[in-house]
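Q: what follows is a predicted structure for the sequence shown.
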Amino acid sequence: MSPTAHTQPPGSHGSEAVAPIPVDIPVALGDAFAWYTPGQLPRGVLLCGTFGFEQGCAYRSWRELAALIAGAGCPTLRFDYPGQGDARDPDGPEIPAALDAIRAGIAFLRERAGVDEIAVVGLRLGATLAALSQEGDPGPGIDRLVMLSPFATGKAYRREMAMQSRLLDVMPDRTPMPQEPDALMVGSFVLGPQTLADLGRLDLMAPARAPARRILLLGPKVDSLAERYRALGSAVETGPFPDLTQLVSDPLFSRTPVETFAVVRDFVVAGADGASAAGTRAAAGAVAPAPGRLTDAAWSEEVSRFSPGLVGILCRPAAAWSGDTVLVVNSGRNPRAGHGRQTTRLARRLAAAGIASFRFDLRGIGDSPDRPDGSLPLYAADSVAEVTAAIDHLAALGHTPGVVLGNCSGAYQAFQALAQDARLRAALLVNLYCFDLKPGTDVETMVRDTFRHSQGYLARARQGRFWRRILSGEIGLTRIAAALLRDGRARLDRWTTRMPWRTLQRASVAGRVARIRRRGARICMVYSADDLGIPTVRAHFGASDDRIGRRLGYPVTILPGTDHNLSRQADQDRIFALLERVVRDARPAAGEPAPARPSRSPRGLALRLSRSG
């Protein structure tokens, strides 16, 4: 078997469209957090994603694969491992907890979904763990197993992650980020000493029992593993996994391998309609579980859906609630858990301090629906209406947020929402690149162009490697000229932004900030040192730090020695301390009336509030 795959832009699925997303149900599997979709066939399918940064890149495509399989009639379950995504942190080591979660998922499908056959699909490290989860299990085992580019050993995974870390986790000057002793940071996810040690003991060639009766292996260098499984009695098919890197290496521009996923669906569904009569009766009588809620000593979380089809999680304090709620907007295309799972950890830390929070997915991100035109949600003008919808939803629950938090593109949406909705009393904007985006801007080109800052070229011009890349044709002179021209236009725009004919306009940034301040709201801005957004602030508000502080309500905070994603724990601690202060300052005075909702949604997008448990 030699399946092929191609990739498509978000919202575009080539000749074979991904099935409409069925309604799935949030459930708890011990410490894991899962989404379950019922089905009428007696074969359940468990999707075991990979870990950390790679799963963050693949999250939305993984959801599409679940929908594709569920659309064929199989009950389907996908989940976050303990310590990842929206799951709880495990009480013990991470790798054994992940194996337990896989076994719990299989048990859920057998017992709660009423199936008598199990198919498992694993991606990268998830494929390795799925195969090893059956070691020593006397149960009926897995009927079909799909392994997408598995790691033959945990040591191979560690080596590849170490290489990725040198590319992903870098300081502003492109030097590697300092690592914690005996740990490895990969895309802001930290593999601790125990996890690294446990990974070192994983070996797919060691078990004396095949993990499944039928196995599909897709990816490079799988021939030896395929022969091993055949020797153990499995029927094994193999094939390539084209464009794997497009799926797991870039959270902003990840692409769904539609044709390969169609092959996966066909393999796991094949023959399911001919399963035993007992299984058919069990599936027909299965009862869908009640929506899952996760709780801990300090917090309680519940998933909710609201118009237009958006998904979010309200995190409440387990003890006394201060009355404060923070709204968190996605950064880039990171799902609501945030880059490196920072948002989930922040939410639970806020709950321990008595502060509620709501993290949600804009359209085109995480578990929310696609944008109607399939475009990227980054800096989308109409996404502010979705932030307004989240505020409406929280208001209906008695949790009207006072503070909105966003990083990078999320900071852009947070500023727009603060300017348009008087119910927000403050914003914490981290690494805001721009306050406005001109209509017609090619956002994808803007984000992809890593050389958009002319200083980047000037610094690289002193490096021999830069000139070798030009001479080899890897970097074209046209690309350099275009980037310098864009940067020059941006500099001219910043230089003229405080000219009288612009500052007197009601739509100017300075004018909007002045109106925000007149209603008593404030803006707290935080930047990594040398971030590209810093000149924008000075362009709009001047070079005087004191003057900027007076105009925004807080002085701008610059964090030296950190990266754009604030990956280090010390920098996340600084953000938490600043957020706590902003929340305290934003509390309304006693007897102050609550501000009204805007008379209509921004950009005329009609939103109807709905709620589901």
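A: That came through fine.
Q: contacts and neighbour counts: CA atoms only from here.
A: Noted.
Q: burial measure for residue 445, as a count.
A: Residue 445: 10 surrounding residues under other C-alpha atoms under 10 Å.
Q: who are the contact partners of the residue lying closest to residue 153 once chain neighbours are set aside?
A: Leaving aside its chain neighbours, residue 153 sits nearest to residue 203 (4.4 Å; criterion: C-alpha to C-alpha, 6 or more residues apart in numbering). Residue 203 sits next to 152-154 when contact means C-alpha atoms under 8 Å, 6 or more residues apart in numbering.
Q: quick check: the gap between the residue of the chain most remote from its centre and residue 490.
A: What lies farthest from the middle of the chain is residue 500; by C-alpha atoms, centre = their mean that is 41.6 Å. The spacing between residue 500 and residue 490, counted by C-alpha to C-alpha, to the nearest Å, is 18 Å.
Q: can you check residue 410 too?
A: 21 Å.
Q: for these two, indicate the residue with more neighbours.
A: residue 410 (25 against 15).
Q: make sure the more buried one is indeed in a helix.
A: Yes: the assignment for residue 410 is a helix, going by DSSP: H, G, I helix; E, B strand; the rest coil.
Q: who's in contact with the residue nearest to it when sequence neighbours are not counted?
A: Once flanking residues are discounted, residue 410 sits nearest to residue 331: 4.6 Å by C-alpha to C-alpha, 6+ apart. Residue 331 is in contact with 338-339, 406-411, counting by C-alpha under 8 Å, 6+ apart.
Q: put this next to the first one:
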Amino acid sequence: MVCSAYGQEEMCTHYGVMGLADELALAGVPTLRFDYLGACNSDDGDVCLRGFVEDTVRAVECLRQHCGPLPVVLAGVRLGAMVALSSSGRVAGVAGVVLMAPVLSGRTYMREVRAAAAVSRLASLDPPPQAGSGEVLNTNGFHWSAMLQDEVSTADLTHLTALHAPLLVLPSPQDRQSPKVAEKWAATGAPVSVVPFAEYGTWMQDPTLHSNPVQAFAAIRNWLKELPAVEEKELHGTLPGSTRTLRGEGFMEEPVRFGPDQSLFGILCLPADGKAAEVAALLLHEGSSYTIGNGRAYVKLARTLARQGIASLRIDLSATGDSPARNTRHPHYDLERIPESVAALDLLQQRGFPVAVAFGQCAGAYTAYQVVLADERIVGGVITNIQKFTWHYGDDIAVSFRDNKRSLKGYWRAMRSKGEWKRVLRGDADMSGIVRVLLKRGFMQVTHQVKSLLPPAPDSEMAIVHAQMRRLAQRGVQLHLLFSDDDPGLSEMWMQFGRKARRLKNFAPIRMTLVKHADHHFNGSDARERFYELASVWMKEAVASRAASIVVR
């Protein structure tokens, strides 16, 4: 039983946890992953630590319905490790507990969470509240309720004396507390093993660049082999009592498999009564997230649209989320992944939705844009903070990350943020990289300003992008290019379409919209709500346009 982390840490480790579960299953160990209530793809509800423990106990019951009354090992990542250890005393027959980079002192952990929020780029939009204020804490779009903050802050497992099963502790290199606590537990005679989690740093980072902790997972498998053996049994079918449909307020959702060898994962969200417009939304996540979207944005958007009578399909491209890897290249800037999105359109068409509007943000915006170009079943697009209209095959995504800094306007705003100055003083800001990128951008903008006085050269990047836009305009695609007003992607827009994208008017009905005081991922509370409002309006326009075209025909 795997208890996940929470918030951005869950986002970073989600794909790895799926890999761990797959490895254990191949080794003959049935493994269940689940989402806490109010988190990830589960139903909406109060998010609290007590609820996480209750969910874990119920998940164990579900697993045993399938596997029988066998011993169970509880494994947890970060805050999920606290959940796993807290749940072990409430579950009978626990054979062991695995703690991966565990949170043992909730007070220390919440202090770190708030400190990170205070120096983040989001701090100027959603300043982190004081501890005990009763206000919501926003970390990268994930909201920590006052209840969750208070419960975690008061949780302390460092003084735990009654251990209910053998423990495997994998402390991160920066964690000095867990090894000492494990040593104290071992001194009481408890069976405790400690294996350094050397790969933690390469796992707990943006999923676009991270790698799974191969050595740590091998250590877990080897430790499990040392536990007392149990009788093997053959398992069949799905979990008894489980359902493929999640029904919530005004919506119902079904997990789906599609694409080559049914290897791609998605969630189809429909209105509660099953009656939806012919136009569906295809939600393509950014490179740093999966089906839920950054800060669970796509979950809320999908359910909001469902309540308005509009269906949606949010998917994981291969090598992200719950879709296994089919190649090792970055999923969003790889043209070989475009057919995966087309396969999603095939699924929508099979389910009664002949046309769709493609949504994408950041790297996902590039994928969405390419799908709009590739398939005429796409009648609209919401392309948010796209960074590149063209991608040269073989380009290194890491280099793009290095060169993708803020806009000049963004830096002027950052200068008014105490958190940003703290980052500079602590040495966390890449000052040399910032200077390098600003100089590079300045040179490129001057060059493009000069070139803009002349017609674009044939086969130039500008000529290619203009030809693409002309095709979309001729098709009547309602393409919305949405940007936060200080996003670095605006430099790409100015380069392709002139200052303030003045040449975009030549490609109607394609439009650009700027949202003030929005971060790159629209994680700020006000910006996120504005995104939902615009998405709803544009989807309703697409539905109305579709209905009008049917009447005309």
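A: Structure received. What you see is a predicted model; the values in this text were computed from it and never measured.
Q: alignment lookup: the residue nearest to residue 410 of the first structure to the second structure.
A: When the second structure is aligned by TM-score structural alignment, residue 331 of the first structure is paired with residue 286.
Q: quick one: the host helix or strand of residue 482 of the first structure to the second structure mean distance?
A: In the assignment (DSSP states H and E), residue 482 of the first structure maps to helix 477-496. Superposing on the second structure and averaging over aligned pairs (mean C-alpha distance after the TM-score superposition for the first structure), helix 477-496 of the first structure comes out at 6.0 Å.
Q: map residue 250 of the first structure onto the second structure.
A: When the second structure is aligned by TM-score structural alignment, residue 250 of the first structure is paired with residue 206.
Q: and that match, how many neighbours?
A: Around residue 206 of the second structure there are 17 residues (other C-alpha under 10 Å).
Q: in the stretch 451-553 of the second structure, which spans are strands?
A: For the stretch 451-553 of the second structure, the strands defined by DSSP state E, counting those that start in this stretch occupy 478-484, 511-515.
Q: in what helix or strand does residue 334 of the first structure lie?
A: For residue 334 of the first structure, there is no helix or strand it lies in under DSSP H and E.
Q: you'd agree it is up against residue 250?
A: No: if you go by C-alpha atoms under 8 Å, residue 334 of the first structure and residue 250 don't touch, sitting 10.3 Å apart.
Q: quickly list what's touching both of these two.
A: Listed as contacting both residue 334 of the first structure and residue 250 by C-alpha under 8 Å, 6+ apart are residue 57.
Q: scan the second structure for its longest helix.
A: In the second structure, with assignment by DSSP state H, the single longest helix is helix 525-552.
Q: show me what it is packed up against.
A: Contact partners of helix 525-552 of the second structure among helices and strands, from 3 or more C-alpha pairs under 8 Å, 6 or more residues apart in numbering; DSSP states H and E: strand 279-284, helix 297-307, strand 378-384.
Q: packing partners for the first one?
A: Think strand 279-284 of the second structure. Contacts defined by 3+ C-alpha pairs under 8 Å, 6+ apart place strand 279-284 of the second structure against strand 312-316, helix 338-350, strand 355-361, helix 363-374, helix 525-552.
Q: make a markdown table from the ones you listed and add distance to residue 248 of the second structure to it.
A: Formatted as a markdown table, these follow (distance: least, C-alpha to C-alpha, whole Å):
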| stretch | distance to residue 248 of the second structure |
| --- | --- |
| strand 312-316 | 15 |
| helix 338-350 | 21 |
| strand 355-361 | 23 |
| helix 363-374 | 27 |
| helix 525-552 | 19 |
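Q: for the residue mapped onto residue 130 of the first structure from the second structure, give me its contacts.
A: Using TM-score structural alignment, the equivalent of residue 130 of the first structure in the second structure is residue 84. Applying C-alpha under 8 Å, 6+ apart to residue 84 of the second structure gives the contacts 3, 53, 56, 74-76, 97, 99.
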